[in-house]
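**Q** What follows is a predicted protein model with its sequence.
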Amino acid sequence: MTHMRCRHLHSEIRHNVNQRIVEHWRSFLAAHSCQTRQASTAVTRSKKAPNLLGEIDSLEHLRLTKSIARRRIPVHISAKIDKQLPSPTAMTIQSYLQSGSVEAAWKLVDRSIPQLTQHNIPRLTAQLLLESLHTQVHTHLPRLTLDFARLQRLYLNRLEALVNAVRKSQDVFFDPHQVGMVLEMYGKLDQVKRAESLFRNLSHYTASTGPHVDIYNQMMAVYVRRFKYVDDTTKKRYFSKLQTLEQEMIRKGLQPDTSSYNILLAAKIKLHDLQGAEAVYSKMTTPPDRNTYNILLNGFLKDCRTSRDKEITQQWMERLLASGIVPNRKTFNNIMDGLASQAVQRVRTSQGDDLQSIAQSVSSLYRMMLRLGHQPDTEVINTLLKCYTAADDVDRIEEIIALLSLPEKKGCGRDCACASNNASSHNARKPKSKVKPDAYTFNILIKYHLDNNNTELAFQMYDTMVNLQLEPDTITYGNFVWYYADQGNATEALKYVDVMQRKGIPSNNYVYNTLLNYSLKHPTEAHLITPYLYKMVADGSSTLDSISSRIPIARFQYLEKEDIESNFERFTSVLQDLFEASEISSTRAYNTILQTTGKFYKPKHAHGLSMSLASIVASLDTSQLRPDVYTYALGIRNAAYAGDMSRAESLYKDMLDAGIKPNHFVFSHLIYGHVAQGKVDKASKLLLHMENYQLRPTAVHYAPLIKGFAESAQFDKAYELFRDMLANRVNADLVIYTILASVFLESPRGDEGRAIELLEGIEKAGIRMDAASLTLLAKAYALRGSKQRQVVYTQKIDRIYKTLNDNQWLDAKAITTLLTAHHHMKNPDAAWKLWNALKQDQVVLTTLHYNALLASLSTTKAWFPIAKMVFEEMLHNSKMGAPDAHTFDLMIWGAYGVADVETVQKVYQAHTPDNDVLFVRSYYAVMKAMLDCNDLKGAQRVYEECRELPSMPSSTAVWVTKINKLAAHQGFDKSTLTAITPTTTTTTTTTTTT
């Protein structure tokens, strides 16, 4: 009150001073009017005279007269006059504004900011400037993301100049509505702190005698509008400030109105706190309006995940109808937008079975909207496209595109009948009104075409967008960056980043995270991406958000060359970085952790680590998270990998109790887990259980079952299940064909013919074969070729090698299978040719590959010299493949078979007893060879070395018996004969020896 009394006293004093100035000015003009008239008369007469010198003298006299008159006014009074009267600049600005030349007025303001702050700005001029700036910010708001730095700086400088001019003025004040406009602009220009400062010092800007609800609402709206651009932690901090403003209103005797509660509802919806939104609704002291129901329906529809959510959404629909509020276009669009968000969510969680029903619901709402007389606008069109593109509903997409005001497509350029027919049919379907698209419309269509790998249509949409003078923005170029990054083409993706930088279009977190994800997915090309990432963070266009912090977890690579402990240590280090960067505040972040941890649950020898990892995951604070179908699916998967099916079934029950419908992933993991434990019959019942949720089993569900029956030697059931799958019109994929072919090869009947028929039919079914299926086909050819001795199978195996090599699919297993195939067909020549081809291509060869080659070369006398050469290569180049027990066994028995006793001895001498433990049968061959050449001492050394071997399996009983016979015949030490005999054969061996 003291401040207001001072303000009124100051205004009264200023009024008295103004009156005295005016009176003094009037008396001064009366006293000197005579002189002025005489001077004017003299000037007029001089104009008639031809003497120019006289005219110049008269003008000079007039200037002197005015100068004398000006000197007689006191300086402080003259300054007061200058301060009270509008400056010529202010008058010119107002003239521009009244004539509609808004930009010219603002350009003059930009050049005259110091003058405006020094002189009083007329109230009408300030009002016109504020309204025009508000219109500019609102109109060009989409461009703030396009050229944010320049436009934000320009509009912010203008707003600051206007606000400062009003603050320094003694006569110009903002009314509550205008204060709300200023706060709104500060919020849109990302100046929350500046808005808070103005709100705390309202007395400097408004003549209002007390607080106003509308001003509080605008300040609250500033926070809510920024929710779209800030992280979860900042959202929670902003909502705390909203609650403080609400309490302050009540404390000052102001009653929050419906708009106040709507703002709080919107904040709760954006925080995905539906229960909190219901709590805000329950404490409303004013009747809800249309916007209240729009906010709640849109929020509940977007977050509708469970059957309980659907029930609540239906209740809100009924409340809207019971309220008597007639739905308008905004209501319909909010409901359709919520359903469209559900469609997008279904695509993300691979629940495509509901997409068509959602699209049908949106279409029904749209037709109802039209029947009520509401014509579609750009926002409605974008909502429909958002839904139909998620559902991949091509027909409805084309119908919506037909409603857009787009340039006519050029014809074929010829005057043909078909062109006229097409034109007439098009006119028949032409809608009554056209809707002007915006940049968001084209961004939806561009993303849709890129998702379907249709770059031609995507570029057509881009060209149309430019032709309509709609400037491509960050989202437009971000779509292309994502597409080429997803294709593994870093060079092309970075070209669009360069275009953005060249055009002054800032990056955003989406582009940053896309490139970050690529650099971690393709480490060899990270050097191309890293400079761009540094630049985005340095210029402030991108910030590290929750997605950035969880990408390293999602892209964690389990390195096979490292042991599981080293991998686990690296993973926990990355996990620790995530915890330090941000809290686990979103369900998707938690799901990312669950997804990556599966790599440590699956290995059978990782039980201890999986227990530690389970305790880490269990220690995370998930009280604020809403588990979705992915959360349960990943939890069930990890439990199945760890062999804990009791926990998997418990999670499945919790999911059903929460009202979440299981998807295909849930059932595939349950089936996998039961099959892994040998409960194939229980797993097969889940196929029937899927029908209860309108889910049709796919090849992914049949594959583990077929494999499970095969591994349990139930080959007939495996093949019967395959036939049932085909009868149910489930198309077999490559995995199914490969598994079933392996069933035929591993069955007791050894039906390689059916395996060949099945595998050769893969490409006939339009499925491209991979390394696993080609390797299995080579094995089947080898088995058939070993029986029929036909050259054609060798040629087929050579073609498989070429295909594998051309596609860079030659892994260790494929090489071993190809070499072994030639061995089975007793074709060492083909094996040797393949070996030389592999070495010429510099393929990395291991001991396993050398052994596969030696198995083919060491069995014939003609090729044994080559085998000796390969063995010498292994001895002198152990980095390629050091000999192991199998290698020595092949060479010893190969030499023994061709009666090359000398080589037998050399091979035996090449091994070191401390490191190379030979097979028992290898010791027998060496002893027999040495005894054949009368090397008794050498044979006894071999026997003594063999005697030091640990206990042997029962499968070696035959060779143990033969060694004992040789030793007994030569009279070697009999007291230790039974030491090398297996426990299961001790009695038999002793008896035989005696």
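**A** Yep, that arrived.

**Q** rest of the way, CA atoms for contacts and neighbours
**A** Will do.

**Q** counting contacts, what elements does whatever helix or strand Leu130 lives in pack onto?
**A** In this assignment (DSSP states H and E), Leu130 forms part of helix 123-139. Contact partners of helix 123-139 among helices and strands, from 3 or more Cα pairs under 8 Å, 6 or more residues apart in numbering; DSSP states H and E: helix 88-98, helix 148-168, helix 176-188.

**Q** Now do the buried residues in the last one.
**A** Which is helix 176-188. Buried residues in helix 176-188, counted by 16 or more other Cα atoms under 10 Å: Pro176, Gln178, Val179, Gly180, Met181, Val182, Leu183, Glu184, Met185, Tyr186, Gly187, Lys188.

**Q** quick one: the fourth one from Ile13, how far?
**A** Gly180 sits 31 Å away from Ile13, taking Cα to Cα, to the nearest Å as the criterion.

**Q** got it, and the second one?
**A** Distance, Gln178 to Ile13, using Cα to Cα: 28 Å.

**Q** Which secondary structure state does Val172 sit in?
**A** coil (DSSP: H, G, I helix; E, B strand; the rest coil).

**Q** That one: neighbouring residues, count only.
**A** Counted with other Cα atoms under 10 Å, the neighbours of Val172 add up to 21.

**Q** take the one below as the second:
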Amino acid sequence: MVHMRCQHLHSEVTQTQRLWRALLSTRQSCQTRQVTNLARSTKVSSFLNEIDSMEQQLYQKTMSKRRIPVRVSNSVNKQLSSPVIFSIHSHLQKNEVEQAWKLLDKSITAVTHIPYSTAHMLLQSLYNQVETNLPRLALNFGKLQHLYFTRLETLAGLVRQSNIPLWDKSEFCTVIEIYGRLDQLKRAESIFRNISHYCNSQPTTEHYNSLLSAYVSRFKFMDEVTRKRCLSRLKTLELEMSRKDLMDTNSYNMLLAAQVKSHNLKAAEKIFEKMKSPDRTTFHILLNAHLKNCKNNKDKEITNVWMEKMIQSGIVPNRKTFTYVMDGLAEQVICYARLKEFKDVKSTVQSVLNLNEVMLKLGHKSGTETTNTLLKCFTAANDLEQIEKIISILDLPQKSSGSGGCGNCGCGKKAPVVIEEPKKIKPKVRPDTYTFNMLIKYYLDNKHPNQAFEMYDTMVTLELDPDTVTYGYFIRYYADLGDVEESLKYYHVMQQKGIPSNNHIYNALLNCSLKYPQKANLITPHLRTMLANGTAILDTVSQNILLSRFQQDQDLDTSFERFIDLIDFNTNAPSTRTYNTILQSAGKFYKSAVTSLDDVIRSLDISNVEPDVYTFALSIRNATYQGDMIKTESIFKAMTDAGIRPNMFVFSHLIYGYASIGKMDKAQDILRGMSAAPYNRVPTAINYAPLIKGYAENEEFEKAYALFREMLDKNITADLVIYTILAGVFLNSGNEKRAIELLEGISKAGISTDAASLTVLAEAYGLEGNVAKIDSIYKTLKEKNLLDKKAITTLLKAYANSKNPEGAWKLWNDLKNQNQQLSTYHYNTLLTCLSPETKAWYPVTKLVYEELKQNSFANPDPYTYDLLIWGAYSVSDFDTIRRLWNDVEQNMPKLVRSYYAVMAALVDNRQLDLAKQAYNQYQKLPNPPNSSTVWVEMIETLAKNQDFISL
């Protein structure tokens, strides 16, 4: 009752206050005129206003005290708003939102309560600010996000201090939504659990749905671990709502969206089964999800079933429906493009175009979201014509044209006057940040950085803020090129602008550091910083990068152990993509005949793996590396039984498998049969390549060249791989001149060379003895960042073949200056090149050996000691041979001649016991080849002369 009485008195005081203000305004106008006439001082006017305000507050309290008892007077005073609240309210009424919040920020200690109307306006203004600045929340190190969160906390605190809950159901839902936007899910959950302090009702369906929405809206920003935790939390909320009978269609739709974003379609379908009345949004979510995951004929059938269910439900497609379906098809285009299924790309793009045309005929206009969906499809398909059409309908600033002249050339000539009929102006579509990010990515992927920069400038002109994604594309572009310095410039600009990093940037830089290890020292500190400050974590993509960039060492056992450690890096069951990456990287060990690898692959938990065409293709490839064609055929049958159509890579692996075991006729049959039903795959250069290579490795060079001619006669364009294989055919048949003509010819024809073709060319020039050309190829490899381990080895061999140790030594020092990681194999190749026919380079070999012993990435192996021992023997340096024999330990030499050199050196120094030990080690060698017969006889003679052989 007292509380109601206070409210009534408060109303009476407010009416009295309005009358008092009217009287005061009359007096104020008179005083203002007097002061203006005397001094026109703004300071005096401000001072009088402050006095009037004080008088007004005193009068309010006096009137209330006269009319109500003292015991009630104190309650009334508490309900009366302070001058600060009046000022805040006034600012809000004038739409001076920022001034109102700044005043509240500054005076928070003086404010003890807040009226409903002020609280309502503050909440609405904060919601509008968050929505308007949503793309900018994370900029400037998240200061804006922190500011809005602090203000919301202040407002929530004031509301909680009130004796009466001030927010209604709708406003409380708004509060939950803002917390979600500000990435404060724990706080949203906390305030939801204390709803009675803020809202005048118990939790309803709308309240729960707001909390569900807050969780689901953050899914795309979460890592895999956090997403799983949120799924568990959503399950708890679902059970709670079901127990209270509060679940409605919107609730189920959000749970559906959460499962779809987690790529768990089976769980999504189970949620659908619980729904009593699915609506349009329900089918939109499920249709889009199934279209995105449509990979084979069975998936297409499932997708068609969902389309039929939607039609049977009587839901008429609208623009949103068309957009969802087209977005799902766009995802299919991305998948087909990655698989190089260009026929499927073309047909799916046509389906998208047809759907868009139907949508427009039905009177649905194309908005920003639909336009972005089309752009997503066309950029994936690399359809320049359609991309330009999309750009033409975007509302972009007009480019300035030249003044005078015949155009923009500035020649000064007057352009002829042409009277044009007025054109009908078509409505333009307003682009957003996502639009420009797609265009920037498209231009960068197609190596057109200038057009990407132009899009960036246009984006800024339209006052759209470049975000983490924008800078991430530039960082990845330069990182992939190996231009680490330029890539890090963009990263530093992000830091200066307060734009946070994310896992995509972390993974792009991680990939770069592994791809270009010589520049890893520039990247590693930034990777550590991102992990330390929490802007990135080691996620599934990071693991996939580590697996895909795995480098095999000279020591196969050590490499295999490291590979197993990488597989065990993530304790969770691998996804399809991770499993495929494991299969991809495992190929190195299958080639090396690591028999225990099959056991490791079989031991993996593949419960999360849905085999796709990559899974089967890689499994077939690895089986062919083992030469197990029975297993290969079994995998191929399992793939076709699963409804997955084999692509050109699968047939290429099959052809390679049969060619590698010498069954050339079988390989030829596969090439001929792949174009027939039911496969209907037209052979490409990728399919001809392994067969040509197979003929070359079987020294059937004429058949290899004839197959190449057949391919050209069928109008199949030969790619760089084919030309490189053919050049290898000429090289292996002793015709390095023809190999050089072929590779130089394609380079002049404008075909860009890669590491494989350049190394074959370097090998050919090495056999020809052209040192200048080898130097030029090295320079090209370095400029293109193509200096991998194989390229370095080939260059060293090329200098060795051209008998040019000076060139090899110069290359070696240059590689060390670039911080290249040099392996034991590289050291051995250099020692081979420096192996002295004279004594001139012998001292250098000893320096190389000392350097190798201090190298943390490489160690001497048996072949190292072979080269060093024989080199020392060639110059009669027996002391060095004796020291080398003491260093050998476990790495015993492999060549017979090396043991003769050791025995001769030890006998020369009368170290007969050690000489006998060397002879015993020699006897443990497997049967020596016929080429070493002379050395065998010399060792046996020496052993007999020294009584090492017991008769």
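**A** Thanks, I have the structure now. Since the structure is predicted, the reported quantities are computational estimates derived from the model, not experimental observations.

**Q** and the helix holding Leu130 of the first structure, which stretch of the second structure?
**A** Counting by TM-score structural alignment, helix 123-139 of the first structure pairs with residues 116-132 of the second structure.

**Q** before we move on, what about stretch 697-710 of the first structure?
**A** Going by TM-score structural alignment: stretch 697-710 of the first structure matches residues 683-696.

**Q** Any idea how far that stretch is from the middle of the chain?
**A** 33 Å (Cα atoms, centre = their mean, to the nearest Å).

**Q** contacting residues around that stretch?
**A** Residues outside stretch 683-696 of the second structure that contact it (Cα atoms under 8 Å, 6 or more residues apart in numbering): 648-649, 651-652, 655-656, 659-660, 662, 664, 667-668, 671, 674-675, 701, 703-705, 707-708, 711, 716-719, 721-722, 725-726, 729.

**Q** at 7 Å instead, please
**A** Contact with stretch 683-696 of the second structure is made by 648, 651-652, 655-656, 659-660, 667, 671, 675, 701, 703-704, 707, 716-719, 722, 725, 729, as judged by Cα atoms under 7 Å, 6 or more residues apart in numbering.

**Q** Chain neighbours aside, what residue packs nearest to Val926 of the first structure?
**A** Val904 (6.4 Å; Cα to Cα, 6 or more residues apart in numbering).

**Q** Kindly apply the preceding question to Tyr922 of the second structure instead.
**A** Counting by Cα to Cα, 6+ apart, the residue nearest Tyr922 of the second structure is Tyr899, at 6.4 Å.

**Q** who does the helix or strand where that neighbour lies touch, helix- and strand-wise?
**A** Taking DSSP H and E as the definition, one finds Tyr899 of the second structure inside helix 896-908. For helix 896-908 of the second structure, the packing partners by 3 or more Cα pairs under 7 Å, 6 or more residues apart in numbering; DSSP states H and E come out as helix 862-874, helix 878-888, helix 912-923, helix 933-945.

**Q** Indicate which one of those is closest to Thr581 of the second structure.
**A** With Cα to Cα as the criterion, Thr581 of the second structure lies closest to helix 862-874 of those, at 33.0 Å.

**Q** And the contacts of that closest one?
**A** With contacts defined as Cα under 7 Å, 6+ apart, helix 862-874 of the second structure is touched by 828, 831-832, 835-836, 878, 880-881, 891-895, 898, 901.

**Q** can you rerun that using 6 Å?
**A** Asn828, Ser835, Ile881, Asn891, Met892, Pro893, Ser898, Ala901 (Cα atoms under 6 Å, 6 or more residues apart in numbering).

**Q** ok, back up a step: adding distance to Met500 of the first structure, write the buried residues of helix 176-188 of the first structure out as JSON lines.
**A** Shown next, in JSON lines, are these (distance: Cα to Cα, whole Å):
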{"residue": "Pro176", "distance to Met500 of the first structure": "41"}
{"residue": "Gln178", "distance to Met500 of the first structure": "37"}
{"residue": "Val179", "distance to Met500 of the first structure": "36"}
{"residue": "Gly180", "distance to Met500 of the first structure": "35"}
{"residue": "Met181", "distance to Met500 of the first structure": "32"}
{"residue": "Val182", "distance to Met500 of the first structure": "31"}
{"residue": "Leu183", "distance to Met500 of the first structure": "31"}
{"residue": "Glu184", "distance to Met500 of the first structure": "29"}
{"residue": "Met185", "distance to Met500 of the first structure": "26"}
{"residue": "Tyr186", "distance to Met500 of the first structure": "26"}
{"residue": "Gly187", "distance to Met500 of the first structure": "26"}
{"residue": "Lys188", "distance to Met500 of the first structure": "23"}
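
**Q** and stretch 838-846 of the second structure, how far out from the chain's middle?
**A** So, by Cα atoms, centre = their mean, the centroid of stretch 838-846 of the second structure is 49 Å from its chain's centroid.

**Q** rewinding a little: what does the helix or strand following the helix holding Leu130 of the first structure rub up against?
**A** Towards the C-terminus, the helix or strand next in line after helix 123-139 of the first structure, according to DSSP H and E, is helix 141-144. Outside helix 141-144 of the first structure, not one residue touches it by Cα under 6 Å, 6+ apart.

**Q** mean shift of helix 141-144 of the first structure relative to the second structure?
**A** For helix 141-144 of the first structure, the mean deviation from the second structure after alignment is 1.7 Å (mean Cα distance after the TM-score superposition for the first structure).

**Q** Counterpart of Phe550 of the second structure over in the first structure?
**A** Per TM-score structural alignment, Phe550 of the second structure is aligned with Phe556.

**Q** tell me the SS of its match?
**A** Phe556 of the first structure ends up coil, using three-state DSSP.

**Q** can you pull the contacts of the nearest residue to Tyr198 of the second structure once chain neighbours are set aside?
**A** Nearest non-adjacent residue to Tyr198 of the second structure, counting by Cα to Cα, 6+ apart: Pro165, 4.7 Å away. Contact analysis of Pro165 of the second structure by Cα under 6 Å, 6+ apart lists His197, Tyr198, Cys199, Asn200.

**Q** and the helix holding Leu130 of the first structure, how far from the chain's centre?
**A** Chain-centre distance of helix 123-139 of the first structure: 41 Å, with Cα atoms, centre = their mean.
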